[in-house]
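Chemist: Here is a sequence together with a model predicted from it:
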Amino acid sequence: MTTTIPHRPAAGAVPDPLMWPRDVWRPDRTSIPPRATVGAALGVGLLGALTLQPSVAGVAYPLTGIAVAATVLATVPPRPRPALLVGAAAALALLVVAALRDAPGLVLACVLLSWLVWTAALLGTRTWTGHALAPFVPWCTPLRVAGWVRRGRTRSGGGVPLGRVLVVAAVSVALVAVFGALLVSADPEFGAVFDALVPSVRVRNPLGRLAVGAAVAAVALSAAYLRRRPPRPDAFAPAPGRPSARWEWAVPVAALDLLFAGFVAVQLRELFGGRGHVLRSTDLTYAGYARQGFWQLCAVTALTLVVIAVAVRRIDRTRPRDRVLARLVLGALCLLSLVVVASAVHRMSLYETVFGLTRLRLGVMVAELWFGAIVGLLLAAGWRLRGRWLPTAVLVSAVAGVLALAVVNPDGYIAERNVQRYERTGDLDVGYLRGLSADAVPALDRLPEPARSCALAGVDIGADGAWYEYNAARSRAREILRERPIGRCEPVWG
């Protein structure tokens, strides 16, 4: 076993804040950034400062993402790898959701997953450890990027000082703002065009916008540097586990198989026995029975994945009998786990039928279905007891699941299910529906009055804003409410 010795920086070199081992991230004292990269990063920062508002889901998110990706892929040699192009496309697809949907939780999930996919593709990670560390690597680059940019200025004959660039940019913006305001007041028609094309005249929080722009420029420069000098987070992945005796891992897994088999037998009795059998056997209401077991089954599914991960590290794959036994006991555990997943989803569907669908209930149901997909991937990997592709496949499944959820439109689906429940039972949780996003407006518009007005009264659709604040869901909601304004909400629906 070789021992990794941290590298000691030479005099005058930029120190590494984390002192990465040499085999993970070698010190960089030679590479210099292309001028086009630095200029493009500053332009991306200006675009982010003028258009991107983190709290507002809109078209500015994908536009900023496209600008960052173009800076990294087009200005930094060599030609990008196909895997990097696919990862960039997936990350941008996730950012596009911010321009189409308005649900805060969905948009946040898409933005965070986009960052994870982009950094994993940029660094070329392949292991669980690499995927987990990749999103944090860009935050470890400020000193390296500063030295990289400084070397570029020094070796290009001094270049143009960054301070002068910022001063010239500030003066230019100030002149456009002052003279633009005068010309806008002189001609209303020109004012409408100028106001739409030059958003800088409407900046309300200059310090906040400056911070956003600086962050976006830093992200672009960091990504460009990482493409030239990427570390290897996969090097932190643990070494293969030491094989154990066959009985040490087979007995616990087999015992768990027997336990799961008994649970599955009871579940089959429930499915074929019907509602009356459940009520007689559990002394609970049907909704109470569903609610009581769902969370426990979710925990069982997650813990099963942990058990499988630990057991796989203890298998001696050089012995044919161990491989055959592993396929049998772990394969049975995966198949029985799929029944547990199905039971959990079934219980949540029963619960939703009685109490209605909410974001939390839909979210945990989707998570449980994703756990089931992971179990299916484990079955495929376990057939040959090789799963180097498994971490990336799980990440791809997460991207596909979130994009599919965006297509389904969670808030719209929740509103639709609650409208159907109201038509069937007459029950409607107006207080909860008021907290949904603009995605729910088309479904809530189908409610009869006064329930419609009461449900729509609390939905925040915002006002018409600048072009970079465009969001398809909010635009559609405003069109609906202009055609059919909100009426009076009677106290019974309050």
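Modeler: On my side now, so go ahead. Numbers count the residues shown, from 1 in each chain.
Chemist: CA atoms for contacts and neighbours, from now on please.
Modeler: OK.
Chemist: and Pro240, what does it touch?
Modeler: By C-alpha atoms under 8 Å, 6 or more residues apart in numbering, the residues touching Pro240 are Arg313.
Chemist: what does the one 3 residues further on give?
Modeler: By C-alpha under 8 Å, 6+ apart, the residues touching Pro243 are 313-316.
Chemist: Give the burial count for Phe136, as a bare number.
Modeler: Look at Phe136: counted by other C-alpha atoms under 10 Å, it has 13 neighbours.
Chemist: Surely it is in a strand?
Modeler: No - going by DSSP: H, G, I helix; E, B strand; the rest coil, the assignment for Phe136 is helix, not a strand.
Chemist: Distance of it relative to Ala109?
Modeler: Using C-alpha to C-alpha, to the nearest Å, we find Phe136 at a distance of 17 Å from Ala109.
Chemist: Quick check: closest non-adjacent residue to Ala466.
Modeler: Closest residue in space to Ala466, ignoring its immediate chain neighbours: Ala196 at 6.5 Å, by C-alpha to C-alpha, 6 or more residues apart in numbering.
Chemist: Quick check: that neighbour touching Gly465?
Modeler: No - with contact defined as C-alpha atoms under 8 Å, Ala196 does not count as touching Gly465 (9.5 Å).
Chemist: who has more neighbours, the two?
Modeler: Ala196 (15 against 10).
Chemist: For Gly87, see how far away the spatially most central residue of the chain is.
Modeler: Centroid check for the chain by C-alpha atoms, centre = their mean gives Leu113 as the closest residue, at 2.4 Å. For Leu113, the distance to Gly87 (C-alpha to C-alpha) stands at 11 Å.
Chemist: dropping in the other structure now:
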Amino acid sequence: MIAGDLGSRRLGIDRGRGGRPGSQGRHHRPLRRVESRLLLAAATVFGAWLTLRASPWLLWPDAGAALLLLGLAASFSVKGSVVDIGLAESVARGVSAALHGMAGAAFVARPVARTRWRLAAVAPVGRGLLIAIPIAALIAGLLASADPIFASFLRINLDFSQVLLDLVYVVAGALAAAGLLRLAAAAPIDRVDGPVWRLGTIEALVVLVGLDTVFAAFAIAQAIAASGTGAATLSAAGVTYADYARSGFFQLLWVAGITLVVLVVFSRITGFASRSGRLAFIVLAEVGIALTLLVVAVASTRLSLYESAYGFTMLRLYSHIFAGWIAVVFVLLAADMAGLWHQRRWFVGATALTALGLLLAMNLANPEAIVVGLNTDRAMASHKLDAQYLGELSNDAAASLLASQSRLEPALAGNVHDVACVGSRTYTPSPAAFNWADAAAAQARRTGC
């Protein structure tokens, strides 16, 4: 019973009132902590990029980052810190946010229900509309068939699929806002230090030895391939060295991601009975990190070779970015395991900060413009360019694509002109729907097409 109450409190749930989240009288609490305000300001920054960029490769991560930061601002509004949060507490806060998000609609509906007596006064109007609408529709239809000018008044040019999509977004946003309100008004989550049970030291060391052995064998394979002594093996497999060097990068990145999860989880759930056991774990983990960084380097090199042969795409660019980011995260993990700043649980927060910083840098750099520039540089040397793919990019790439014509040979420049000038040259949205990238693309087409 005590354990159940403690678990509920850790998730911000009060069982004293029927198990309803956020029922400890903390409603309408403002975000008084400086850290929550900073998180809220950061969410605003990423939200602003939704009006500056048009690429779905940025819009969805920006929306996710803004929502994540809003959730963190609500979760840390009373206690806790992003620079002192462990893996278990991250999971607990995530579960709490999900529970409050699902119950957000009911949280907002309760004060609305208190005004239901006012709805009784509106009921006659609703009944009148139910009677009036069919009559008005019948008369309007007859008048429209008799008078074409009157009929033109009834022609409403609406894209119902877009209206439906907008409605879905509005409802989803409203539910998310309701969940954030409930999360901010909920009981604060206590510090969570992880499960009471621990994995044995021997079991964890066996796992790490197995992991390091596999990585060491892979390192030997790379040395054999680099020396040329593995040519017979490649020939027997029907693979040329060029194909071998340009393949497998996605699998290698998956290996790095899975290894990161394994090392982080095992470092948190392993119980050490002696100092020597802890030291052995740290040494094996650091070796595993070093070998994984080798895997990341091999993946990045193979991807570069593939891009030299076949060109650059957004997926390949993002794979490069992911490889660089996960290498940084492994370095952070190595520092954490070595005992750097051991008074605080900083790894999770630092990892999130590097991801958000990288996303902000990508917004500033415009990845689609980078892909256009890299393909243009390659086309100047290889005289090959996939203009059709570049034309499928969003308006973030339009200005760079039109500007690239001056650097290309006439035939390739003509292909670029054909695909870059397909879009609209006018842009007159309502202020609420304005997007800077769309406006810049229209301006570029007016001057470059």
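Modeler: Sure, I can see it. Every value quoted in this text rests on a predicted model; they were computed, and no experiment measured them.
Chemist: returning to what we had before: please pull up the equivalent of the residue nearest to the centre of structure 1 in structure 2.
Modeler: Under the alignment (TM-score structural alignment), Leu113 of structure 1 pairs with Ala65 in structure 2.
Chemist: Let me see the contact set for the closest residue to Ala177 of structure 2 other than its chain neighbours.
Modeler: Spatial nearest neighbour of Ala177 of structure 2, excluding adjacent residues (C-alpha to C-alpha, 6+ apart): Gly104 at 7.8 Å. The contact partners of Gly104 of structure 2, taken as C-alpha under 8 Å, 6+ apart, are 175-182.
Chemist: Map Leu378 of structure 1 across to structure 2 for me.
Modeler: Checking TM-score structural alignment: Leu378 of structure 1 goes with Leu333.
Chemist: quick one: that match is in a helix?
Modeler: Yes - counting by three-state DSSP, one finds Leu333 of structure 2 located in a helix.
Chemist: Do I have it right that it meets Phe347?
Modeler: Yes - counting by C-alpha under 8 Å, Leu333 of structure 2 does reach Phe347; the two are 6.8 Å apart.
Chemist: on that earlier part again, contact partners for the residue nearest to the centre of structure 1?
Modeler: Shown in contact with Leu113 of structure 1 (C-alpha under 8 Å, 6+ apart): 91, 94, 399.
Chemist: 7 Å instead?
Modeler: For Leu113 of structure 1, the contact set (C-alpha atoms under 7 Å, 6 or more residues apart in numbering) is empty.
Chemist: tell me the average deviation of the one helix or strand it maps to from structure 2 after fitting.
Modeler: Leu113 of structure 1 is part of helix 104-123 when elements are defined by DSSP states H and E. Taking mean C-alpha distance after the TM-score superposition for structure 1, the mean distance separating helix 104-123 of structure 1 from the aligned residues in structure 2 is 1.4 Å.
Chemist: How far off centre is the host helix or strand of Ser8 of structure 2?
Modeler: Element membership of Ser8 of structure 2, judged by DSSP H and E, is helix 2-10. Going by C-alpha atoms, centre = their mean, to the nearest Å, the spacing between the C-alpha centre of helix 2-10 of structure 2 and its chain's C-alpha centre is 31 Å.
Chemist: Please apply the same query to stretch 192-208 of structure 1.
Modeler: 30 Å.
Chemist: cool, stretch 99-107 of structure 2 as well?
Modeler: 22 Å.
Chemist: picking up where we left off before, looking at the contacts of Pro243 of structure 1, spot the one nearest Tyr432 of structure 1.
Modeler: Arg313 (46.4 Å; C-alpha to C-alpha).
Chemist: Confirm for me that the closest one is in contact with Gly241.
Modeler: Yes - counting by C-alpha atoms under 7 Å, Arg313 of structure 1 touches Gly241, with 4.8 Å between them.
Chemist: which one of the two has more residues nearby?
Modeler: Ranked by neighbour count (other C-alpha under 10 Å), Arg313 of structure 1 and Gly241 place Arg313 first, with 16 against 13.
Chemist: check contacts around the more buried one.
Modeler: 240-241, 243.
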